[in-house]
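J.: model this:
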Amino acid sequence: MRLARLGERGAERPVVLDGDRVLDASGVVADFEGDAFAPQSLDRLRAALADGSLPEVPDAAGLRIGSPLARPNAVICIGQNYAAHAAESGAEPPQNPIVFLKSPSSICGPDDELPLPPRAERADWEVELAFVIGTRALYLDSPADARDHIAGFLAADDISERAFQLDESGGQWSKGKTAPNFCPLGPWIATADELSSSGLSADDLRLRSWVNGDPRQDSRSSDLIFGIDELVWNLSQYMELVPGDVILTGTPQGVALSGRFPYLKEGDVLEIEIDGLGRQRQQVVGARA
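T.: Predicted coordinates:
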């Protein structure tokens, strides 16, 4: 299944995308958050989709695409998880996953505007494969146990203000990661069976980004230093992962921090795309309260 949310911010409705049809899921789940990602909830959605009981949304084409999940308990991010990106950042590949957090308030829809903070000087893009937790994970025995705890996969852009992240952070990156709309998600969440039915695997998806139509990043999730299963297992040794939590797995080379490209400025158009997970488009705008 492909899960999405449509409507104005704060009033989105959960939908299932079935080919060209957009089906209202609000009769099965109140919203896509928390236990709505549990296996039994997703099974109810699959059953409703199969028996034709989900009504079509007639005005879907004219509705805003929101984040495909409501505000989660946590947005957990992995830093420098591609060797080439670590190198362009001036660092050696990490021996253990680097973990930082984004504020849930940074989440927005895939095509919402990207307002720069008032003092922003070095705003950057980071296309990332993300996934949503479906069942509680804590102190897992091995990475082999991890995949059963994932509800689905989605595209994310880990927008970063590098001056805040590196110069004003005191060593903690989150200051440069948590401004409003610094975490566009979607346009949809694809369950693992949805990817496999398209001949795709989350372990080897192509990730790309563009600024004003010019290519920036182009890599594959198979190049991750710490793969999906290892990340779930590793994180579970330090924290409780609960349904609806979002984990961003890191970005490949090709960001402005490399020095090869200019940082984002007002008027730029930023786009990212991941195979099977859709495309995002953000217009960069000036600061707003």
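J.: C-alpha from now on. contacts and neighbour counts both.
T.: Fine.
J.: Spatially nearest residue to Ile150, not counting backbone neighbours?
T.: In space, Ile150 comes closest to Ile133 once its chain neighbours are excluded; the distance is 4.6 Å by Cα to Cα, 6 or more residues apart in numbering.
J.: State the distance from the one you found to Leu235.
T.: 12 Å (Cα to Cα, to the nearest Å).
J.: Of these two, which one has the most company?
T.: Shown here are Ile133 and Leu235; by other Cα atoms under 10 Å, Ile133 has more neighbours (26 against 19).
J.: what residues are up against that one?
T.: By Cα atoms under 8 Å, 6 or more residues apart in numbering, the contact set of Ile133 is 37, 149-152, 241-247.
J.: again, but for Leu42
T.: Neighbour list for Leu42: Ala36 [criterion: Cα under 8 Å, 6+ apart].
J.: For the stretch 51-200 of the chain, which segments count as strands?
T.: Ranges of strands in the stretch 51-200 of the chain, per DSSP state E, counting those that start in this stretch, are 75-79, 98-102, 107-108, 114-115, 123-124, 127-133, 150-157, 160-161, 183-184, 189-190.
J.: Please list the residues outside the fourth one that contact it.
T.: For strand 114-115, contacts defined as Cα under 8 Å, 6+ apart pick out 180-182, 282-288.
J.: now the strands of the stretch 51-200 of the chain in TSV, with distance to Asp51?
T.: Listed next are the strands of the stretch 51-200 of the chain as TSV, based on distance: least, Cα to Cα, whole Å:
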stretch	distance to Asp51
strand 75-79	34
strand 98-102	39
strand 107-108	32
strand 114-115	40
strand 123-124	45
strand 127-133	26
strand 150-157	22
strand 160-161	44
strand 183-184	33
strand 189-190	20
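J.: before we go on, could you also do this sequence so I can check it against the first one:
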Amino acid sequence: MKLLRYGPAGSEKPGMLDDQGRVRDLSAHVADIADEVLTPEGLARLAALNPADLPLVEGTPQRDLRLGPCVGNVRKFVAIGLNYADHAAESNMPVPSEPVVFNKWTSCIVGPDDDVRIPKGATKTDWEAELGIVIGKPAAGVTVEQALEHVAGYCVVNDVSEREWQLERGATWDKGKGFDTFGPIGPWMVTADEIPDPQNLSIWLEVDGKRYQDGTTKTMVFGVAELVAYCSHLMTLLPGDVITTGTPPGVGMGQNPKVFLKGGEVMRLGIEGLGEQTQKVVSQG
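T.: So this is what the prediction gives:
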């Protein structure tokens, strides 16, 4: 299944994408794509529905029908750094021996095609196309072998980053990772049964039509199962929590000379089987 949330920002309704790429309304069955809806039991109930019996939503998704973040009520937005060896190299940082874990504030979450706003005075805003994991079954202290049982599905994430605040303003990466609009999620969450091998997905990002990132999740240092297990020892993972898993090489900071977003650009990114995002970059001065 491809589950999504559609409508105006802050008033999104739950939906499902049918085989023809049209949105079907789920409001009669669930209040949101969130919380217990993402548990194995909740997903099983949705899977039992016939999309053809659900009300058809007017409009074409991502054209004249806005899609919001594909998951509602995200309580934790956990991020992993330097999880591709070649990205660590372009960042002039060592490949980590354990996952690098930081936070993106949940207030940064926006829809897949909403504008990304450069913070006022910022000069080093950058992009990062990433595979997002959506937790379904609560996880606390799980093993690597158990970990994938706790995954509801996957989505595209743009881990937008302000490098000065991340790296030059007195430690803790979190400072540069959670500005408003720095967490586009979606367009939809694809349930885990449709992605049998999350370690075999192509991932890419373009800015103004120029492809900067063109990688594959095969080259992750720590795979999805390892990351879920590791994070579950640091915190209890709850339904709807999102873990974004790191980015392949090709970020602006890694270019020679470096390339940062100034405003007016258009970012386009996607992951095989998970859809695409498009964001206009807006300068706030």
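J.: and of the strands of the stretch 51-200 of the first structure, who's closest to Gly27 of the first structure?
T.: Set against Gly27 of the first structure and scored by Cα to Cα, the strands of the stretch 51-200 of the first structure come closest in strand 189-190, at 18.8 Å.
J.: Give the aligned range of the closest one in the second structure.
T.: Residues 189-190 of the second structure are the counterpart of strand 189-190 of the first structure, counting by TM-score structural alignment.
J.: picking that back up, so which of the contacts of Ile133 of the first structure is the closest to Ser160 of the first structure?
T.: Ile247 (16.1 Å).
J.: Could you find the closest non-adjacent residue to Pro96 of the second structure?
T.: Closest residue to Pro96 of the second structure apart from its sequence neighbours, by Cα to Cα, 6+ apart: Leu82 at 7.0 Å.
J.: Now do the buried residues in stretch 224-243 of the first structure.
T.: For stretch 224-243 of the first structure, a neighbour-count test (16 or more other Cα atoms under 10 Å) marks 224-236, 241-243 as buried.
J.: Could you tell me which of the residues you listed belong to strands?
T.: When those are checked against strands (DSSP state E), there are no matches.
J.: Out of these, which sit inside helices?
T.: Taking DSSP state H as the definition of helices, these contribute 228-236.
J.: Put together JSON lines for the residues you listed, with distance to Arg208 of the first structure on each row.
T.: Output for these, formatted as JSON lines (distance: Cα to Cα, whole Å):
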{"residue": "Ile228", "distance to Arg208 of the first structure": "19"}
{"residue": "Asp229", "distance to Arg208 of the first structure": "22"}
{"residue": "Glu230", "distance to Arg208 of the first structure": "23"}
{"residue": "Leu231", "distance to Arg208 of the first structure": "22"}
{"residue": "Val232", "distance to Arg208 of the first structure": "24"}
{"residue": "Trp233", "distance to Arg208 of the first structure": "27"}
{"residue": "Asn234", "distance to Arg208 of the first structure": "27"}
{"residue": "Leu235", "distance to Arg208 of the first structure": "26"}
{"residue": "Ser236", "distance to Arg208 of the first structure": "29"}
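J.: Closest to Leu3 of the first structure out of those?
T.: Sorting these by distance to Leu3 of the first structure puts Ile228 at the head of the list, at 20.4 Å, by Cα to Cα.
J.: burial of Leu38 of the second structure, as a residue count?
T.: 27.
J.: Could you do Ala44 of the second structure as well?
T.: Counted with other Cα under 10 Å, the neighbours of Ala44 of the second structure add up to 12.
J.: Let me know the secondary structure of it.
T.: helix (DSSP: H, G, I helix; E, B strand; the rest coil).
J.: Same check on Lys265 of the first structure?
T.: coil.
J.: and the residue mapped onto it from the second structure, how far is that from Leu167 of the second structure?
T.: Alignment note: Lys265 of the first structure maps to Lys262 in the second structure; criterion TM-score structural alignment. Distance of Lys262 of the second structure to Leu167 of the second structure, given as Cα to Cα: 19 Å.
J.: need the contact list for the residue of the first structure positioned farthest from its centre.
T.: When distances are taken from the C-alpha mean of the first structure, Asp51 lies farthest, 30.4 Å away, according to Cα atoms, centre = their mean. Listed by Cα under 8 Å, 6+ apart, the contact set of Asp51 of the first structure is empty.
J.: Distance check, it against Arg44 of the first structure.
T.: Distance of Asp51 of the first structure to Arg44 of the first structure, given as Cα to Cα: 11 Å.
J.: Check Val15 of the first structure too.
T.: 14 Å.
J.: For these two, indicate the residue with more neighbours.
T.: Taking other Cα under 10 Å, Val15 of the first structure and Arg44 do not tie; Val15 has more neighbours (27 against 14).
J.: so the more buried one is in which element?
T.: strand 13-18 (DSSP states H and E).
J.: post-alignment, that strand versus the second structure, mean distance?
T.: Once fitted to the second structure, strand 13-18 of the first structure is off its aligned match by 0.7 Å on average (mean Cα distance after the TM-score superposition for the first structure).
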